[in-house]
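Q: Below are the sequence and a predicted model for it; my questions follow.
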Amino acid sequence: MGSALSYSQRLEVTLPEDPATVIAVVGNSNVLLGDLLPQVDARIAEVEEKSGQKIPAEQLGTARLSLVRGLLGKTIQTKMMRESFLLEQVGIENADKREEADATLSGRARQMFHEAELPELKKQYGTENLRELDGMLRKKGSSLLARQRDFVDQMLGHLYLRGNVNRKPEVSLSEIIAEYDAEKELYFRAERARWEQLTVLNSKFPNEQAARAAIQEMGREAVFGGSMQAVARARSQEAFASKGGVHDWTSRGSLASEPLDDQIFTLPLNKISGVIQDQFGFHIIRVLEREGAGYTPRSEVQDELRSKIRERKIEDSQRIALDRMREKIPVWTLFPDDIPGSKPLPVSLTRRNVSANR
């Protein structure tokens, strides 16, 4: 495609004024600056509106360049997948066959846009009038034509991934066992317990004696009334009072109160404790369940492990598909460092993009 820009020249790249300038070539598809500028300008307008001030002129060029660069990377990837799908459909057939396949498949995708996407857009923007809808989209940096074009590219790209990525890989028991053994330390859990708690806070009473009297009264009510949780909801002063004072599984050593922590892990189960004093106030507890330290059994995390392995296999399959795609589809771009395996745009296409400020 001709000679390319040197590294030092690429450092001086600025956005051209002509929206028709080619800023990337993906296989047989061109990406024009004008394809991205509406979204860029809409984003800048949104930022200025939210901040209530204009972006300084000396920063505006850098901001636009950065936004174009980000959008271009996403656009190139989508078009690479589209080109890969078309290539798979026609193999190494001639250009006429490719254009024929492109027209046929794009036509089907456009039909899907009108049947599925367009009704949703009308609903989202609250109008059935296409001209009005197009105007609303343009205010957001898009248009009906742009949304249709993007939908077609994404649909064909999705078909490429669907045909090359196994979304439901098998996961064997041996793989689950190996995963569990390799990451067993992640499934170690300290001694833990569940308990009910009544609390009075020193800060809520004029003195310690009054606070102690209040917790003793709550304890008697729990013992003789038969419902510690009911007393907690009505009178307790700690964070879990609204839940009946029930504390779910909590590991030893994780509480701010050392006296409570010690009692929770030494008291007999299902016995109401005496009054426990700490730096916050007074408490009465009843330990409901307690488990010793150890490893979570593999059977309890088997589904989690299976999902984790499956996701990793899908990611690996997708990475391989994208690597194959990059090998098949040549890319020339204004920002070759952003796309692995891509090349700088030829000088013949980019000389209008190079700053004259030497």
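A: Thanks, I have it. Note that the structure is a prediction, hence the values are computed from the model and not measured. Numbers count the residues shown, from 1 in each chain.

Q: Please make it C-alpha for all contacts and neighbour counts, starting now.
A: Will do.

Q: Pull the number of nearby residues for residue 146.
A: Residues lying near residue 146 (other CA atoms under 10 Å) number 17.

Q: Check it against this one:
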Amino acid sequence: MTASRRFIVICLLPVFSLGCEALRKSPNVRNPVVGPPPIRQSYVEVDPVGKAQYADASADAGEILTVSAESTELTEDSIVATVNAEPIIASDILAPYAKGFREAEAEMRVKAAKADQFSEEEINEAIAAQLQKIKKDLIRKDLDKHIERKLLTQALKNSMKPERLEAMEGAIDQVWQGELEKIQAKAGVSSRYELEPKLKEEQGMSLNELKDMFRRQQMAMAYLHTGVETVEKSIGRAEIVRYYEDHLDDYTLTRRARWQQIVILFSKAGGRDAALDQLRVVVDQLQSGTPFAEVAQKHSHGPRAERGGQWNWTEPGALSNDTWEQAIFNLPVGGVSDVIEDKSSFRLIRVSERDEGGTRSLTEVQDEIRDILAEEARKATTDEVIADLMKSASIETRIH
């Protein structure tokens, strides 16, 4: 394609996610024993079926060797990385984006057709090049987490006896059956045979691809579970108290109130005397028990009359008028102020809700703090485990 005929199509790819519950029970595994890393190797060319020829190259364990593959066409079976000699193929990463690719291609074809200046061959060539770029960008973005998941899965397998590993895989399959039932119910089908085409259409993935993704995620989580669980159990009262004292400002609430008003503007009522007559009608209705919001909707000239004159949470110092603020923060909840008159209006204020502020007690927030500390511990433990596995791993990437 000549430079003058090249075109760029910008498209947005939807990102899909499947929420699955974590494995209920994880085996009690010891620290990872990955074993000695294999000899460092690099592929001469991409081999779709994984039978690549190897070049004689080596590097120290813990380093990530990048092998350029920019000039090679990316296919679903292309090996994009190896982790301790186990491949990660493009489809492992790109499967969740399949529907997005189809939609992007359709959108690009529509735009190209509207341009009406390119041959079918040129359009196909340009779209293929654009999709290749998008796929490689997505792989670059997501590859690290797939490498980490592969490391965790390998460590789990290496740390367990075959019979325990088989039992754990069986437990994961049982959890998957439960998830499959939820997916079927959400899709409105009663069998996997009905689900398969619907899943392919709506998410661009086969049921087997979805199951494989689920199993990889669960095995990685299972390996992390024991270490994280131990750290979570070690969170005691001393840690909770220390966090509370260090973040006391986060648990200190400012005094605030929600309030309503009825405003009778002299200009809209036809002068002060006419406004006073209208005010008498308002007061009579309130005294007879008509709800404040209903009276405000009918008679108020204020900017929120349609909402019953309701204003949201207001803190001291937020209003420009001290008289209004005194009424809001001194009236009892549900109380209505005396008539407030200024040079342009009569006004009535009602306090609908008030929070007196103050500091939440440790008893109130200790469970919330425990959750925060547990999440921090989970992240720290995960980062530490992955860092340790990376040190002894042999990793090659073909996308950079």
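A: Alright, I've got the coordinates. This structure is a prediction, so every number in the text was calculated from the model and none was measured.

Q: tell me which element the aligned residue in structure 1 for residue 186 of structure 2 is part of?
A: Alignment note (TM-score structural alignment): residue 186 of structure 2 maps to residue 124 of structure 1. Element membership for residue 124 of structure 1, per DSSP states H and E: helix 118-125.

Q: and that helix, what does it pack onto?
A: Judged by 3 or more CA pairs under 8 Å, 6 or more residues apart in numbering; DSSP states H and E, the packing partners of helix 118-125 of structure 1 are helix 130-139.

Q: in the helix it packs on, what's buried?
A: Of the residues in helix 130-139 of structure 1, 133-134, 136-138 count as buried by neighbour count, 16 or more other CA atoms under 10 Å.

Q: now swap in stretch 113-130 of structure 1 and tell me
A: Residues of stretch 113-130 of structure 1 classed as buried by neighbour count (16+ other CA under 10 Å): 113, 118, 121.

Q: what's the spacing between that stretch and its chain's center?
A: Centroid displacement of stretch 113-130 of structure 1 relative to its chain, using CA atoms, centre = their mean, to the nearest Å, is 27 Å.

Q: How about stretch 36-46 of structure 1?
A: On CA atoms, centre = their mean, the centre of stretch 36-46 of structure 1 falls 23 Å from the chain's centre.

Q: distance from it to structure 2 after superposition?
A: Stretch 36-46 of structure 1: mean distance to aligned residues in structure 2 after superposition is 3.1 Å, counting by mean CA distance after the TM-score superposition for structure 1.

Q: and the angle for the helix holding residue 124 of structure 1 with helix 130-139?
A: Calculated by axes from the mean of the first three to the mean of the last three CA atoms, to 10 degrees, helix 118-125 of structure 1 forms an angle of 70 degrees with helix 130-139.

Q: who's in contact with helix 118-125 of structure 1?
A: For helix 118-125 of structure 1, contacts defined as CA atoms under 8 Å, 6 or more residues apart in numbering pick out 128, 133, 136.

Q: and if you look at stretch 327-346 of structure 2?
A: Stretch 327-346 of structure 2 is touched from outside by 256-257, 259, 263-267, 272, 275-276, 279, 316, 323, 347-354, with contacts defined as CA under 8 Å, 6+ apart.

Q: buried set for the longest helix along structure 1?
A: In structure 1, taking DSSP state H as the definition, the longest helix is helix 57-90. For helix 57-90 of structure 1, the neighbour count (16+ other CA under 10 Å) marks 64, 67-69, 72-73, 75-87, 89-90 as buried.
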